[in-house]
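K.L.:
Return a 3D structure for these sequence lines:
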Amino acid sequence: MTTDTGIFRLTQYAHGGGCACKIPPGELEAVLADLLGEPLSDDLLVGLGTGDDGAVVRLAGDLAIVVTADFFTPVVDDPYDWGRIAAANALSDVYAMGGRPLVAVNLLGWPRDVLPFELAKEVLRGGLAVARDAHCHVGGGHSIDDPEPKYGMAVTGVADPDRLLRNDAGVPGTPLSLTKPLGLGVLNNRHKRTGEVFPHAIEAMVALNLVASQAALEAGARCATDVTGFGLLGHLVKLARASGVTAVVDAPAVPYLDGARESAASGYVSGGTRRNLAWVEPHTDFGSLAEIERLLLADAQTSGGLLVAGEVPGSPIIGRLVERTEYDVIVRG
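P.N.:
Predicted coordinates for the structure are as follows:
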C-alpha cells in the first residue's frame, strides 16, 4: 500500500515542534540539581554537572567515547525532511563535543492508530540518509506506540580526550563565532501555523555540523556548544556559567535566515522561545534592546549551528568572552 504523505500535516499531530518542545531550562535545572552525584571514576570526563551536549568517558589515553540522545515532535510536515532534521540534530551533539559519530540507534514514538506507518518509514529513511552522510552506522533502535509522533537518535561517537570542545572551557578575551544563522524557530512556527514551506530553513537544519566542528578544532578552540532549543542566549548562559565568564553579544553582528525577522514581527514566536527569554532575562543585561530583538536572540532553534569560543573561518564573530561580571550575558545593541 502507498500513502500520499501530503495529506498528513505532521506538525498538527503534536503540541510543540522540534527543539521548541524541550522542557524549559529553569525547570530542568531544578529537577537535576539533586541528581548529580559523584562519578564512578575520573574516567567520566564530562557528565551532568555542566549541562554539556554529551557525556564523555575516557577509554584509553588518547581515546574517549561521546554519548548523547535527542528526539522531538515534528518540526516540519514532510516526514522524510523531519527524519533528516532530527538525525542531524542528534549527531550535532557529538560534533559539539569535538567528536566523530560512529553508530546511532533510532528512537521512534508513533500513533499507529492515527497515522499510517508508511509515514514512519519515511521518517526513518530520512534519518538513515543523514547518518550515511555523516558516515555513521545505524544499528537498529527502539519504538513505542505514542499519542504524538516523536523521532530522534541515540548516538555514540569517539573523540580525543585532550581535544574536546566543552562548554566549561571558555577563557576571557576569546571571540565568539556562530556557524549557522538564527531564526529557525520562528520560521518553523510559521510553517506549523500556516503550512508555508521554507526550503532554506530545511537546508540549514539538515546541514551537519561536521565541517564546523573540524574547523573549530583545527583553529585550536576548546570551548563550544550547539544552539538548539534553549536559543542562543540560553545556551550562552549555560556556557558562561560553566566557564565562570561573562559573554558579550554584539546583537547587530548576529546573522538571521531570510524571513526570520519578518516572521517574528508578525507574531510567529513559539512558547518555547518566550520561556527561553523569561529564563535568561534575570541573568542578562539587555540595555535598551527592543523586545523583538530579545525574542530573536532567544529563538528556540532546531538543529542549529555551533557556538564556538574562538575564530572559525567563514563564520561571523558575534561577540566575546570577558571576565566574570554580575551578569551571565551582556547584549550590546
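K.L.:
Every contact and neighbour count from this point should use C-alpha atoms.
P.N.:
OK.
K.L.:
just the helices in the stretch 101-250 of the chain please.
P.N.:
117-133, 184-194, 199-206, 210-218, 231-243 (DSSP state H, counting those that start in this stretch).
K.L.:
any chance of those helices in JSON lines, plus distance to Ser270?
P.N.:
Converted to JSON lines, those look like this (distance: least, CA to CA, whole Å):
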{"stretch": "helix 117-133", "distance to Ser270": "24"}
{"stretch": "helix 184-194", "distance to Ser270": "6"}
{"stretch": "helix 199-206", "distance to Ser270": "16"}
{"stretch": "helix 210-218", "distance to Ser270": "27"}
{"stretch": "helix 231-243", "distance to Ser270": "12"}
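K.L.:
Which one, of the ones you listed, ends up nearest to Gly140?
P.N.:
Closest to Gly140 of the helices of the stretch 101-250 of the chain is helix 117-133 (CA to CA; 10.4 Å).
K.L.:
Pull out the buried residues from the closest one.
P.N.:
119-120, 122-131 (16 or more other CA atoms under 10 Å).
K.L.:
which residues touch Leu277?
P.N.:
Listed by CA atoms under 8 Å, 6 or more residues apart in numbering, the contact set of Leu277 reads 233-234, 294-295, 298.
K.L.:
surely His142 meets Leu108?
P.N.:
Yes - contact criterion CA atoms under 8 Å: His142 and Leu108 qualify, at 6.3 Å.
K.L.:
Neighbour count for these two, which is higher?
P.N.:
Taking other CA atoms under 10 Å, His142 and Leu108 do not tie; Leu108 has more neighbours (22 against 11).
K.L.:
Let's see this one next, to set against the first:
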Amino acid sequence: MTGTTREPATIRLTQYAHGGGCACKIPPGELEAIVAGLLDGGAAPPQLLIGLDDGDDAAVVRIDGGRAVVATADFFTPVVDDPYDWGRIAATNALSDVYAVGGEPLVAVNLLGWPRDTLPMELVTEVLRGGLDVARTARCHVAGGHSVDDPEPKYGMAVTGLADPGRLLRIDAGRPGLPISLTKPLGIGVLNTRHKATGEVFPQAIAAMTTLNGDASRAALAAGVRCATDVTGFGLLGHLFKLARASGVTALVDVAAVPYLEGAPEALRDGYVSGGTRRNLAWVEPHLDAGRFGEDDLLLLADAQTSGGLLVAGEIPGAPIIGELIPRQATTLRLQ
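P.N.:
Now for the predicted structure:
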C-alpha cells in the first residue's frame, strides 16, 4: 500500500513544526562552515578517536585499552502526527548514531522541547513512552533528561554507548574497490512531506524509521567492515559525499540498484519535496557527475531521510549493493 487515509488526529503534531524530522537540520554547507570555526588546526588528543574533523555520527573517546565511550545527541521536530510513533522514530534515530560508529548504546537521557500553553501535556507522555519502548528494545537504559518550554515541539535523546576502539566504523576509512551497501530503502522524506501536507499515513515509512540499525552495525563489524555512516537529513548523496571526501575516494552509484519505499516516486511526482532535500542537492551538485540522470532522480537520491539506514563501505547480508568506491577522480560522486 502507498498510504492510508484515516480519521484525522484531533491534534496534528506536524502542523506545529516549520520542518519535519531530519529535514529540519541546518543545511550541510552552513553547518560545516560553523564547525570549521571551532577547529584550531592542531592534532586531536590521542584519546579522541572520532571527533569533529569529518562530521562522523558520534564522538568516540578511548577510556582504556579495550574500551571506548561513544557520545551523541539527536532531536528534531515532529515527523508524524502520532505522538507515540514520533517518540519511537526520534529514539531510533538517536540510537542510530551509536550504531553508525560500531558501538552499542548503554544509557540515554531524553531531550524535550514542548509548547506547554499550546499542546496538551498528555501527549508528552506518549512521546516519552515511544522513546522508552525503543530504548528497551535496544537494551539501552533511559534515565531522566532535560525539558524546556519551547514554541515548537522537539524530542530526541542524548545517548552514551561503548565500543571496541580497534573495531570502529569510521567515515574516513573507505578504500577503492569496496562495494557500497545500503541497509534501508530511501523515500522517507517525500512520504513524510506528503503526510504533513495531507494527513495520509504511510506504515511503510514508519516501519523503516523505527527499525533499529543495531543488527546492521553488528553484521558490518562481523564482516570486517571499517567504514560506514548513517543516512539521515543530508540524504544519500550528502552522506555519501561526506564519506567519499573524508576517505579520499570517488563514490560510483548504480542508480538502478538504489531501493525505494513504496509510494516514494509517486510522492515526488506529486511535488512533495522538502526544502531540506533541495538544499542537499544544491550542496552536492558541484561535486557530482550526474550523467544522464535528471532532477527527479537526483531529488530522490538527495531526499532528506529521518532515521535512515546505514551506508556501508563493504558487503553485509541482506543489504543491496548500490555502487562502489573507486580512486579519486575529478568529481567525488558519479552516477551511472
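K.L.:
Which of the helices of the stretch 101-250 of the first structure sits closest to Asp146 of the first structure?
P.N.:
Asp146 of the first structure lies closest, by CA to CA, to one member of these: helix 117-133, at 12.3 Å.
K.L.:
Which residue numbers in the second structure does the closest one align to?
P.N.:
Against the second structure, the aligned range for helix 117-133 of the first structure is residues 121-137 (TM-score structural alignment).
K.L.:
residues in contact with the matching stretch?
P.N.:
Residues from elsewhere that reach stretch 121-137 of the second structure (CA under 8 Å, 6+ apart): 83-92, 108, 110, 141-142, 155, 210.
K.L.:
Kindly recompute the last result at 6 Å.
P.N.:
Stretch 121-137 of the second structure has contacts (CA atoms under 6 Å, 6 or more residues apart in numbering) with 83-84, 87-88, 91.
K.L.:
Ok, stretch 293-304 of the second structure next?
P.N.:
By CA under 6 Å, 6+ apart, the surrounding residues in contact with stretch 293-304 of the second structure are 23, 189, 233-237, 277, 280-281.
K.L.:
so where in the first structure does it end up aligned?
P.N.:
Against the first structure, stretch 293-304 of the second structure falls on residues 289-300 (TM-score structural alignment).
K.L.:
End to end on that stretch, go ahead and measure it.
P.N.:
End-to-end span of stretch 289-300 of the first structure (CA to CA, to the nearest Å): 19 Å.
K.L.:
List the residues that contact the aligned residue in the second structure for Leu107 of the first structure.
P.N.:
Mapped onto the second structure by TM-score structural alignment, Leu107 of the first structure lines up with Leu111. Counting by CA under 6 Å, 6+ apart, Leu111 of the second structure makes contact with 145-146, 155-157.
K.L.:
Give me the distance between Leu111 of the second structure and Ala256 of the second structure.
P.N.:
Distance of Leu111 of the second structure to Ala256 of the second structure, given as CA to CA: 39 Å.
K.L.:
Select the longest helix from the second structure.
P.N.:
When the second structure is parsed with DSSP state H, its longest helix is helix 83-100.
K.L.:
In the first structure, what stretch matches it?
P.N.:
Using TM-score structural alignment, helix 83-100 of the second structure pairs with 79-96 in the first structure.
K.L.:
Would you mind getting the average deviation of the matching stretch from the second structure?
P.N.:
Mean deviation of stretch 79-96 of the first structure relative to the second structure after superposition (mean CA distance after the TM-score superposition for the first structure): 0.2 Å.
K.L.:
Now flag whichever of the contacts of stretch 121-137 of the second structure is closest to Gly51 of the second structure.
P.N.:
Closest approach between the contacts of stretch 121-137 of the second structure and Gly51 of the second structure, by CA to CA: Ala91, at 22.2 Å.
K.L.:
just the strands in the second structure please.
P.N.:
48-50, 59-64, 67-76, 104-114, 141-149, 154-163, 179-182, 228-230, 249-253, 288-289, 310-313, 321-327, 333-335 (DSSP state E).
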